[in-house]
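1. I would like to see how this sequence folds:
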Amino acid sequence: MREIEVFIDTEEIAEFFFHELMKRGFVPNESEVDELADITFDYLLKKCIIDEELDDE
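-> This next block holds a predicted model:
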């Protein structure tokens, strides 16, 4: 298996959840979709799908 580099943007995840929930008739607020994005990121970390790299900036 080869390794690929993937960048996960929680803001992009939050926007995706917002639009998908709206399509399904839900009206989430910003803090709710931000929380879902963070949970999704944590899930990907826990399942070892991604590794977290912290910026040194």
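2. rest of the way, CA atoms for contacts and neighbours
-> Noted.
3. can you map out the helices along this structure?
-> With helices called from DSSP state H, the chain shows them at 10-23, 30-46.
4. looking at those helices, which is closest to Glu52?
-> Nearest of the helices of the chain to Glu52, taken as CA to CA: helix 30-46 at 7.2 Å.
5. what angle sits between that closest one and helix 10-23?
-> Relative orientation of helix 30-46 and helix 10-23, computed by axes from the mean of the first three to the mean of the last three CA atoms, to 10 degrees: 120 degrees.
6. Let's see this one next, to set against the first:
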Amino acid sequence: MKEIDVIIDTEEIAEFFFRELLKRGYVPTEEEMDELADITFEYLLEKCIIDEELDD
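-> Coordinates of the predicted model:
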């Protein structure tokens, strides 16, 4: 299986969720969006879909 580099940006995740929730009639706060983005990132880590790499 080929390995590829994928950059996951929690700010981009938050923006995506915000747009999708607005389409569905929800108006989340910025704090709620940040929490959802963090939870999504942690989920991807837990499922081993991504690996976290820290910048030096």
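7. Kindly provide the TM-score of these chains.
-> The pair, once superposed, lands on a TM-score of 0.98 when counted by TM-score structural alignment, normalised by the length of the second structure; 56 aligned residues with a CA RMSD of 0.3 Å.
8. sorry, back to before: could I get the helices of the first structure as CSV with distance to Asp56 of the first structure and mean neighbour count?
-> Output for those, formatted as CSV (distance: least, CA to CA, whole Å; neighbours: other CA atoms under 10 Å):
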stretch, distance to Asp56 of the first structure, mean neighbour count
helix 10-23, 19, 15
helix 30-46, 20, 15
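9. Let me know which of those is the nearest to Asp55 of the first structure.
-> helix 10-23 (15.0 Å).
10. other SSEs contacting the closest one?
-> On a contact count with 3 or more CA pairs under 8 Å, 6 or more residues apart in numbering; DSSP states H and E, helix 10-23 of the first structure meets helix 30-46.
11. And the helix it packs on, how far out from the chain middle?
-> Distance, stretch centre to chain centre, for helix 30-46 of the first structure: 5 Å (CA atoms, centre = their mean, to the nearest Å).
12. And the contacts of that helix?
-> For helix 30-46 of the first structure, contacts defined as CA atoms under 8 Å, 6 or more residues apart in numbering pick out Ile8, Thr10, Glu11, Ile13, Ala14, Glu15, Phe17, Phe18, Ile50, Asp51, Glu52.
13. which one of the helices of the first structure lies closest to Ile4 of the first structure?
-> Among these, helix 30-46 comes nearest to Ile4 of the first structure, with 15.2 Å by CA to CA.
14. mean shift of the closest one relative to the second structure?
-> Its matched residues in the second structure lie on average 0.2 Å from helix 30-46 of the first structure after superposition (mean CA distance after the TM-score superposition for the first structure).
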